[in-house]
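*Asks:* Would you be able to build a 3D model of this:
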Amino acid sequence: MRDIIREDARLIILRELHAQSNYSLNDSLLQQVLENFGIAKSRDWVREELNYLAEVGAIEKTAVGSVVVATLRPKGGEHVERRMVITGVKRPSPPEA
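*Replies:* Next comes the predicted model:
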């Protein structure tokens, strides 16, 4: 179950970054987004997921003061748009007809 929650959270993060006009959000806002989806985890947990997404090349992380800003990279966008699959990230549902 733990892996399912992590994979789901990673997809939620990528989708939320994809929805932003500048493809970026900080870890505090991403924590709130995850809570809206029923994933209530600590900021450290969110940062672990951001670390994973950065390691696989889906996002770029930048430390700004006490927050971490995540920015979507092309690979992460391609996953959200269903052009490729990133291992460890839930696959997006197919578009509704």
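
*Asks:* okay, CA-based contacts and neighbour counts for the rest of this
*Replies:* Will do.

*Asks:* Confirm for me that residue 47 is in contact with residue 29.
*Replies:* No. Contact between residue 47 and residue 29 fails when scored by CA atoms under 8 Å: they sit 11.8 Å apart.

*Asks:* Neighbour count for those two, which is higher?
*Replies:* residue 47 (19 against 13; other CA atoms under 10 Å).

*Asks:* what about residue 3, how many residues close to it?
*Replies:* 11.

*Asks:* Also this sequence, please, to line up against the first:
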Amino acid sequence: MDRIIREEARLIILRTLSGEPGGRLNSELLRQNMEAYGITRTREWVQAEMRSLEQLGAIEVTEAGTVLVGQLTQRGQDHVDRRAFLDGVKRPSLPRV
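*Replies:* Next comes the predicted model:
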């Protein structure tokens, strides 16, 4: 179950960044956004998932005080758009017609 939640959270992070102007957002705002999807975790947990996405090349991470700022990369956008898929990240569903 933990793996499924982590994969879902990573997809939520990518989708959230994809929807932001400039494709960037900090870990606290990402954490709050995850709560809307029923995933209630600490900022540190979210930051660990951001680091995992960074290792996959899906986002770039920079430190800004006590938060991390995630910047979506082309590889991350390709996953959101279903052009390529990343291991350890839930696959996005097909758009509804």
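
*Asks:* pull the longest helix from the second structure.
*Replies:* Counting residues, the longest helix in the second structure under DSSP state H turns out to be helix 2-18.

*Asks:* Next, the mean deviation of that helix compared to the first structure.
*Replies:* On superposition with the first structure, the mean distance recorded for helix 2-18 of the second structure (mean CA distance after the TM-score superposition for the first structure) is 0.3 Å.

*Asks:* For residue 74 of the first structure, which non-adjacent residue is closest in space?
*Replies:* Spatially, and ignoring its direct neighbours in sequence, residue 74 of the first structure is nearest to residue 58 (7.0 Å; CA to CA, 6 or more residues apart in numbering).

*Asks:* Now do the contacts for the one you found.
*Replies:* 14, 72, 73, 74, 75, 76, 77 (CA atoms under 8 Å, 6 or more residues apart in numbering).

*Asks:* Kindly report the same for residue 4 of the first structure.
*Replies:* residue 90.

*Asks:* coming back round to it: pull the distance from the longest helix of the second structure to the chain's centre.
*Replies:* 5 Å (CA atoms, centre = their mean, to the nearest Å).

*Asks:* Quick check: buried residues in that helix?
*Replies:* For helix 2-18 of the second structure, the neighbour count (16 or more other CA atoms under 10 Å) marks 6-18 as buried.

*Asks:* May I see these arranged in CSV, with distance to residue 86 of the second structure as well?
*Replies:* Below are those laid out as CSV (distance: CA to CA, whole Å):
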residue, distance to residue 86 of the second structure
6, 13
7, 10
8, 12
9, 13
10, 10
11, 10
12, 14
13, 13
14, 11
15, 13
16, 16
17, 16
18, 15
